[in-house]
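**Student:** Have a look at this prediction, sequence included:
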Amino acid sequence: MGGLGGYWSAISHLSQTVKMGVRRKLAGNMEAARTRQKQIRAVPLPKNL
């Protein structure tokens, strides 16, 4: 059953990679939202709003 160990290590490695990717994506989204808010704040609001 040595193949099973390799299978499990591959799965754990894959899940780690996916977690890292998701974390990176979430961080990127948060950064984008932050910059978007800054841009919105920088734009002066029209008086008729």
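**Tutor:** Great, that's in hand. Numbering: from 1, shown residues only.
**Student:** going forward, measure contacts and count neighbours with C-alpha atoms only.
**Tutor:** Will do.
**Student:** what about the helix or strand containing Gly5, distance to the chain center?
**Tutor:** Assigned by DSSP states H and E, Gly5 belongs to helix 2-42. On the basis of Cα atoms, centre = their mean, to the nearest Å, helix 2-42 sits 5 Å off its chain's mean C-alpha point.
**Student:** and the comparison structure, right after this:
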Amino acid sequence: MQNSKGQQRPLILFSLFKSTIKLAFKTKKNSNQTQAIKSFSFLSVLSF
């Protein structure tokens, strides 16, 4: 099957998403959500 690349990409996106969530919690602790929102927007752009 040549679909392995297509299956790997969502997995990479998922790990990126997880680290973004971690970052969001970290910035929430520092009461600075702008960075988390920026990272999340960047991730959303990457997924499309």
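**Tutor:** Here it is on my side, so go on. None of these values were measured; they are calculated from a predicted model.
**Student:** quick one on the thing from earlier: which secondary structure elements does the helix holding Gly5 of structure 1 sit against?
**Tutor:** Packing partners of helix 2-42 of structure 1 (3 or more Cα pairs under 8 Å, 6 or more residues apart in numbering; DSSP states H and E): none among the helices and strands.
**Student:** what's the closest non-adjacent residue to the residue nearest to the spatial centre of structure 2?
**Tutor:** Nearest to the mean C-alpha position of structure 2, by Cα atoms, centre = their mean, lies Phe17 at 2.7 Å. Using Cα to Cα, 6 or more residues apart in numbering and skipping the chain neighbours, the partner closest in space to Phe17 of structure 2 is Leu43 (7.2 Å).
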